[in-house]
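Participant: fold the following for me, if possible:
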Amino acid sequence: MVTGDVIDRRNDGEADLDHISSRVCFVTNGTPEADAAAAQLRARYGDYPVDTADVVVALGGDGLMLQTLHRVMGVGVPVYGMNFGSVGFMMNTFSEDNLLDRLEAVQRTRIYPLSMQVLDAAGETRTALALNEVSLFRSSYQAAKLQIVVDGETRLEELICDGALLSTPAGSTAYNLSAHGPILPIEAPLLALTPISPFRPRRWRGAILSNRAVVKFITREAVKRPVSAVADNVEFQNVLEVTVFEDRSHGVTLLFDPGTSLEERVLSEQFRY
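Facilitator: Below you'll find the model as predicted:
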């Protein structure tokens, strides 16, 4: 995560977009196509370090977008993506022309991460942030056994499964959707709790929770049935307890061309077949 002094930041952590024309930072996913496009853009528009830029332009796919959002979370710089990946759900279309005009016309979406706090088998406490989801996975051939506690009350005594995940609205169209979880509107104050290949109770399909909920996963038979916990791309092994809640002290801003906002994309995703 980038740290250090920053300038022209608003109280909500967003950069002041009045100065976009003078401070743009370009990052890429390292492919030859993205690197070549970035070189052209830098020659045309200049390039600034991320901690002094007013906007980061990310050239790559959704993986790069997620990495970049984590990188700027402590800096308060909004991110505008241009697609050089496969899916590009969070990216805009690429064009070298009129970039500054596009940036002036953007629609913004502010999203907040989940905080994951892990107690592992060695007695260590570890933390990480997740913009998409926090996931628990079985680490051996045996199914995991998880107790699920919501706001201090046990809601599921034992879930036998390959795992479970808690998703933000922004992440609800990602792994959560693949696990047959619900799509949540971006601005909804909700979280999606979704089992991964549940065996018992077989018909439990998860729950929709308030974004104020504190969810704790307790690993049963942890030595016999080891479990790992993942916050986006940060993984911890042999976890005993995992506590998850939305962290409003952090946040990131995504930028989209008019008519293609993240809200619109998530809504449209619900009508795909």
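Participant: CA only for contacts and neighbour counts going forward, please
Facilitator: OK.
Participant: buried residues in the longest helix along the chain, which are they?
Facilitator: For the chain, the helix with the greatest residue count under DSSP state H is helix 32-45. For helix 32-45, a neighbour-count test (16 or more other Cα atoms under 10 Å) marks 34-35, 37-38, 41, 45 as buried.
Participant: and this one, please, so the two structures can be compared:
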Amino acid sequence: MAKVQEFERIALIASDTERAQAAFAELLPTRNWAPLDDAEAVVVLGGDGFMLQTLHAMLENGRVIPAYGVNLGTVGFLMNRHRAGSDICKRIARARSIAIAPLCMDAVTQDNGRHRFFAINEVSLLRETRQTAKIEVTVDDKVRIAELVCDGVLVSTPAGSTAYNLSANGPILPLDSQLLALTPISPFRPRRWRGAILPDRSTIKLTVREPHKRPVSVVADQKEVRDIAEVSLAIARECELTLLFDPGHALDERIVSEQFVV
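Facilitator: You can find the predicted model right below:
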């Protein structure tokens, strides 16, 4: 990964938490910050949730610029370490860029409504009631599991593989692996199926069985659609995002490190 250029027009945004707002007030007088809609890059102060919110806003607005996150939240997996008093512009100039392609989700509801959202972390299908879900799993136009009986199922990108996917006992994927994780949530049948690792060029279709008795919702990162009939998923390479990381603290290193946490 090559060193990024030194950006001239940089925007500064912050979440509404007390810590993020304090850092915003500290950084605001250090340079002439550009408006976000005219910036070449953006500094994002907050946690992973605010970073995801910012990246999704870029996708929705159709204007994607590199984002440098400063962790003022909790986990901060997508962020850089907060260092009070450091020269943020010099850190950005030395940062390394990592490209992330989101999942594109096309969902069809029981009343034939159609919804398209992007997911940077994962798309998850979840049962809506006490009844277990029954889901048909199709990969590359071939039915792989005719009836997965479960609480749900999710498809994760490498960037999201240490989030909900890991909590559901899914695999951690290196960032450059070009893979997706297909992970069941509390599977009942097939009892021994623990998921699959797929090339990220795969197309995935998840079809709900017995939807009136066993309704299912779908969540693409923070967007939810209820009472779905089917969901189609594929990597959206045309919507590639860029995250900036300090040397030695890149996302791929964090993904490796996470596998040795005990």
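Participant: sorry, back to before: how far apart are the longest helix of the first structure and its match in the second structure?
Facilitator: Helix 32-45 of the first structure, aligned to the second structure and superposed, deviates on average by 1.4 Å (mean Cα distance after the TM-score superposition for the first structure).
Participant: which part of the second structure matches the helix or strand that that helix is followed by?
Facilitator: Counting by DSSP states H and E, the next helix or strand C-terminal to helix 32-45 of the first structure is strand 55-60. Mapped onto the second structure using TM-score structural alignment, strand 55-60 of the first structure covers residues 41-46.
Participant: hmm, who's touching that stretch?
Facilitator: Around stretch 41-46 of the second structure, the neighbours that count as contacts under Cα atoms under 8 Å, 6 or more residues apart in numbering are 7, 9-15, 17, 19-20, 23-24, 36, 50-51, 54, 65-73.
Participant: of those, which belong to strands?
Facilitator: 10-14, 67-71 (DSSP state E).
Participant: scan those residues and report the most crowded one.
Facilitator: Most neighbours among those, by other Cα atoms under 10 Å: residue 69, with 29 neighbours.
Participant: that one -> the first structure?
Facilitator: By TM-score structural alignment, residue 69 of the second structure lines up with residue 81.
Participant: is it true that that match touches residue 89?
Facilitator: No - using Cα atoms under 8 Å, residue 81 of the first structure is not in contact with residue 89; the gap is 9.9 Å.
Participant: buried residues in the helix ranked longest in the second structure?
Facilitator: Assignment by DSSP H gives helix 48-61 as the longest helix of the second structure. For helix 48-61 of the second structure, the neighbour count (16+ other Cα under 10 Å) marks 48-52, 54-56, 58-59 as buried.
Participant: in the stretch 51-200 of the second structure, which spans are helices?
Facilitator: 88-94, 164-167 (DSSP state H, counting those that start in this stretch).
Participant: deepest-packed of the ones you listed, please.
Facilitator: Mean neighbour count, computed with mean count of other Cα atoms under 10 Å, is highest for helix 164-167 among the helices of the stretch 51-200 of the second structure, reaching a mean of 18.
Participant: okay, and that helix goes to which residues in the first structure?
Facilitator: With TM-score structural alignment as the criterion, helix 164-167 of the second structure aligns to 175-178.
Participant: for that stretch, give me every contacting residue.
Facilitator: Here stretch 175-178 of the first structure makes contact (Cα under 8 Å, 6+ apart) with 133, 165, 167, 182-183, 192, 194.
Participant: average offset between that stretch and the second structure?
Facilitator: Counting by mean Cα distance after the TM-score superposition for the first structure, stretch 175-178 of the first structure comes out at 0.5 Å.
Participant: on that earlier part again, make a markdown table from the buried residues of helix 48-61 of the second structure and add distance to residue 242 of the second structure to it.
Facilitator: Output for the buried residues of helix 48-61 of the second structure, formatted as a markdown table (distance: Cα to Cα, whole Å):
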| residue | distance to residue 242 of the second structure |
| --- | --- |
| 48 | 15 |
| 49 | 16 |
| 50 | 16 |
| 51 | 12 |
| 52 | 12 |
| 54 | 12 |
| 55 | 9 |
| 56 | 12 |
| 58 | 11 |
| 59 | 12 |
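Participant: ok, residue 247 of the first structure - how many residues close by?
Facilitator: By other Cα under 10 Å, 16 other residues sit near residue 247 of the first structure.
Participant: residue 203 of the first structure too?
Facilitator: Neighbour count for residue 203 of the first structure, taken as other Cα under 10 Å: 8.
Participant: ok, now how distant is the counterpart of it in the second structure from residue 124 of the second structure?
Facilitator: Counting by TM-score structural alignment, residue 203 of the first structure corresponds to residue 192 in the second structure. From residue 192 of the second structure across to residue 124 of the second structure, the span is 20 Å (Cα to Cα, to the nearest Å).
Participant: residue 148 of the second structure: which of the helices of the stretch 51-200 of the second structure is closest?
Facilitator: helix 164-167 (17.3 Å; Cα to Cα).
Participant: chain center to that closest one, what's the gap?
Facilitator: 12 Å (Cα atoms, centre = their mean, to the nearest Å).
Participant: state the distance from residue 208 of the first structure to residue 172 of the first structure.
Facilitator: Relative to residue 172 of the first structure, and taking Cα to Cα, residue 208 of the first structure is found at 11 Å.
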